[in-house]
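[1] The amino acid sequence is not available; the structure is as follows:
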């Protein structure tokens, strides 16, 4: 971290009296961080963030499939009950089930 501070001090010393809003000054905040720290953060995002995202996508997909399967089984069970009662003829059904 001392190397980054020394770099910032030399940058400030060299640019006294100039407008420090230029592109060099905007990018200077990035140089203050330790590159090893940035690498560690990137590795953590890849090791934790990406698998967490995949797990969330799989959980949502599995929940949707389970919900859809339960609805389909309920419809099949209702159709089975109707066929046992002998009310499976299309003219006997309500328009709601079509």
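    Structure's in. What do you need? What you see is a predicted model; the values in this text were computed from it and never measured. Numbering: from 1, shown residues only.

[2] only C-alpha atoms for contact and neighbour calcs from this point on.
    OK.

[3] Quick one: neighbours of residue 68, just the number.
    By other C-alpha atoms under 10 Å, 12 other residues sit near residue 68.

[4] Does it lie in a helix or a strand, and which?
    helix 50-85 (DSSP states H and E).

[5] second one coming, line it up with the first:
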């Protein structure tokens, strides 16, 4: 899951850089329709907030999955202990 999260962050960061580069290039050439700085900032802020939301959601999901794995290990230990006790009783 950490690898997926890292890949997602890398992808979004790269996308943000590409968008920023395109916006910068558009401002430098001035051949396109004028786009004020504030909408660019709002657009990038929107993307950043979506990235943060996705990151938070993935971190929460990862924590839930890790907790579930720990619970499963505990249940398996209890099962093995119980099974071992039953084997000892049967042997006696």
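    Received it, and whenever you're ready, just let me know what you need. Just so we're clear, the structure is a prediction, and the values are computed from it rather than from any experiment.

[6] Relative to the second structure, which residues correspond to the helix holding residue 68 of the first structure?
    Following TM-score structural alignment, the partner segment of helix 50-85 of the first structure in the second structure covers residues 52-87.

[7] Could you pull out the buried residues of whatever helix or strand residue 7 of the second structure lives in?
    Assessed by DSSP H and E, residue 7 of the second structure sits inside helix 2-29. Under the neighbour-count criterion of 16 or more other C-alpha atoms under 10 Å, helix 2-29 of the second structure has 8, 9, 12, 16, 20, 27 buried.

[8] Out of those residues, which comes closest to residue 88 of the second structure?
    residue 8 (51.1 Å; C-alpha to C-alpha).

[9] ok now the helix holding residue 7 of the second structure, how far from the chain's centre?
    17 Å (C-alpha atoms, centre = their mean, to the nearest Å).

[10] again, but for stretch 67-78 of the first structure
    30 Å.

[11] Name the surrounding residues that touch it.
    For stretch 67-78 of the first structure, there are no surrounding residues in contact (C-alpha atoms under 8 Å, 6 or more residues apart in numbering).
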